[in-house]
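**Q** this one's sequence-less:
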């Protein structure tokens, strides 16, 4: 497996003004349409919902792929087929063989990974893929999958406003317009308040999904997965594991929990899910550009002790710009010193994997 800290696709290609994957795929006669696709969009819960659907399809003998991001520990996690991650040799060979195309079409980081997934899914001759959008929907690289059979729309909130806009109508339009043809849109009952906005952009049937009996925020994601699986006459398995970093309890008594709540809506749901949070010490770190995030004051008001920190990543926020007195400059030492307390480490999905690797490797 290839660690995410190893740069196999240039991170400098994150965003560009022009996106050219569509041109590349057209030149290759649109190989992304050789298999059916379930598109998953939303502000929070995309990875969990995708995982629930994918795992249950595989358990019921479907030839199925999964594409999601970001990777947690290994690059290979992003692209899976039938419960197996893409092999190192194949991943590296696809990248090496495709470099001239990446350069010719000046693909972005996410376009490159989307293309790798398409090549691999065709190599494995899958019949169906669960595909999580990167940012938004209709302008996302994953909108190029035309052989769509359903859309899942998870929670809706304000995130990536620099790309999607700062009005809820703009955000909804960008996400929901990924739908193709007359496909149904499956969303949580929590989004019913946006029904009029939905219908102003699409005429597709919208299925509002009831949550399951799960005690965490995953009940909404499970509810969507449960309804989608009915398309295949598959009963949802409530014991399906959720991906790492989603309210993952690494230790009990005292508790050590990690969660990638990287926006305000995610923080709200996390707070509702953890019992006796007022007894916890929270360590929080976010991404660049979010130094003034309202999450800081919100989380601080919900726990016993609150601290902010930063981490070694080019997307990490500038700690000195954060308006919070309790700053931690060595998060590993801080966690070592406080390991006998109930701890919640949360924030950026680029930070949480670092904490997980530290914890599993010994303190």
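**A** Happy to help now that I have it. Since the structure is predicted, the reported quantities are computational estimates derived from the model, not experimental observations.
**Q** only C-alpha atoms from now on, for both contacts and neighbour counts.
**A** Will do.
**Q** past the host helix or strand of residue 332, which element shows up next along the chain?
**A** Using DSSP states H and E, residue 332 sits within helix 331-337. Sequence-wise, the next helix or strand downstream of helix 331-337 (DSSP H and E) is strand 343-347.
**Q** next one for the comparison:
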């Protein structure tokens, strides 16, 4: 039964991405406006918004709150998108929601994301959560999630992404993401590039919203346990790896403090230590230093490579596969400068570029020839494992959420 319902839900993707909130409001109205019965923390950004959302959820759960978490996309199962205290939404609720609302979804022409967003809100109300952490899907101002009346908003680092929808410059994109800022509601702003920061600060001032800038993390130390850092005269440890994750953690800490100033540092640390966020510098093996990161834009790729280099202070073996060739010139140059070896692969069956397409794109942008092209992703993974074993260097797999299932299958990771 659930397979049939999910097939219908996925079929709504044919409607594409719609900018505007009318359809979301209409479907919410049919469902008795669950968003009006939720306390919400709303988080936008280009990079790190999922990691930050997950950390906030973990800290607040540790502090005793019942926490709803809505994120996207999923890695393996749709249910990952919607959870309460770390437990995914059950198949039964998904099936019943679609069955109950199918005629309204069709009448409204509600998209996949609009429908999923309303489903999340209704589930959180049914579960009587104390707080819902809502991650923006795309942009901010016209994103389906921007129907909520949040207690705190936050904007994680912004970079060029989805320019065909959000705008061609950092200023334009930041302005769209700053559209989640509400009148008189505090906004936590992560470390930003100058142009993005100007747009966010300007938007916040117009809304008379208190601005809380995350600031810098210091004294970073890396170990098998994760990333240790100093922030606001306290030392914290996140199991997520890399400088960028210390900055995401700092943003999460500021969000939590805006929501509940009584939460102690000990609780924050415990919550951080229990954060699980798959596909973000995720170590795939206890025996081998191989990591998986879904980074697919230039800033994400830079952060992942930097984190991989810090594991052993040497350039990693890299395996890449991408869904599209946006920013491929910048990404190709970044990767070509920072690898011990590079394997290019792909899979049309997984909605990824073929190995040939990606290889050709790289060759156009980089004056190097020592790339390995392996058509089959499973074979490419085996080759990366062999290179890591032979050299004892770090391995880094990156480029897309769509690679998750074959990667997890290869390394025996159960979901």
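**A** In hand now; what should we look at? The structure displayed is predicted, hence computed values, not measured ones.
**Q** got a TM-score for the two of them?
**A** In this superposition the chains share a TM-score of 0.90, using TM-score structural alignment, normalised by the length of the first structure; 359 aligned residues with a C-alpha RMSD of 2.5 Å.
**Q** how much space separates residue 354 of the second structure from residue 411 of the second structure?
**A** Using C-alpha to C-alpha, to the nearest Å, residue 354 of the second structure is found at 22 Å from residue 411 of the second structure.
**Q** more crowded one of these two?
**A** Between residue 354 of the second structure and residue 411, counted using other C-alpha atoms under 10 Å, the more crowded position is residue 354 (24 against 11).
**Q** so who does that one touch?
**A** By C-alpha atoms under 8 Å, 6 or more residues apart in numbering, the contact set of residue 354 of the second structure is 345-348, 375.
**Q** skipping adjacent residues, who's closest to it in space?
**A** Ranked by C-alpha to C-alpha, 6 or more residues apart in numbering and with sequence neighbours excluded, the top spatial neighbour of residue 354 of the second structure is residue 346, at 4.5 Å.
**Q** next: residue 106 of the first structure.
**A** Spatial nearest neighbour of residue 106 of the first structure, excluding adjacent residues (C-alpha to C-alpha, 6+ apart): residue 20 at 7.0 Å.
**Q** distance check, that neighbour against residue 108 of the first structure.
**A** Going from residue 20 of the first structure to residue 108 of the first structure by C-alpha to C-alpha gives 8 Å.
**Q** okay, those two: which has more neighbours?
**A** For residue 20 of the first structure versus residue 108, the count of surrounding residues by other C-alpha under 10 Å is larger for residue 108: 25 against 16.
**Q** can you find the partner of that one in the second structure?
**A** Superposed on the second structure with TM-score structural alignment, residue 108 of the first structure falls opposite residue 111.
**Q** related to what we said a few turns ago, against the second structure, where does the helix holding residue 332 of the first structure fall?
**A** The aligned range for helix 331-337 of the first structure in the second structure is 377-383, by TM-score structural alignment.
**Q** the matching stretch vs the first structure, average offset?
**A** Averaged over the aligned pairs, stretch 377-383 of the second structure sits 1.7 Å from the first structure after superposition, using mean C-alpha distance after the TM-score superposition for the first structure.
**Q** on that earlier part again, just give the number of residues close to the residue nearest to residue 354 of the second structure.
**A** 27.
**Q** tell me how far it lies from residue 117 of the second structure.
**A** Using C-alpha to C-alpha, residue 346 of the second structure is found at 31 Å from residue 117 of the second structure.
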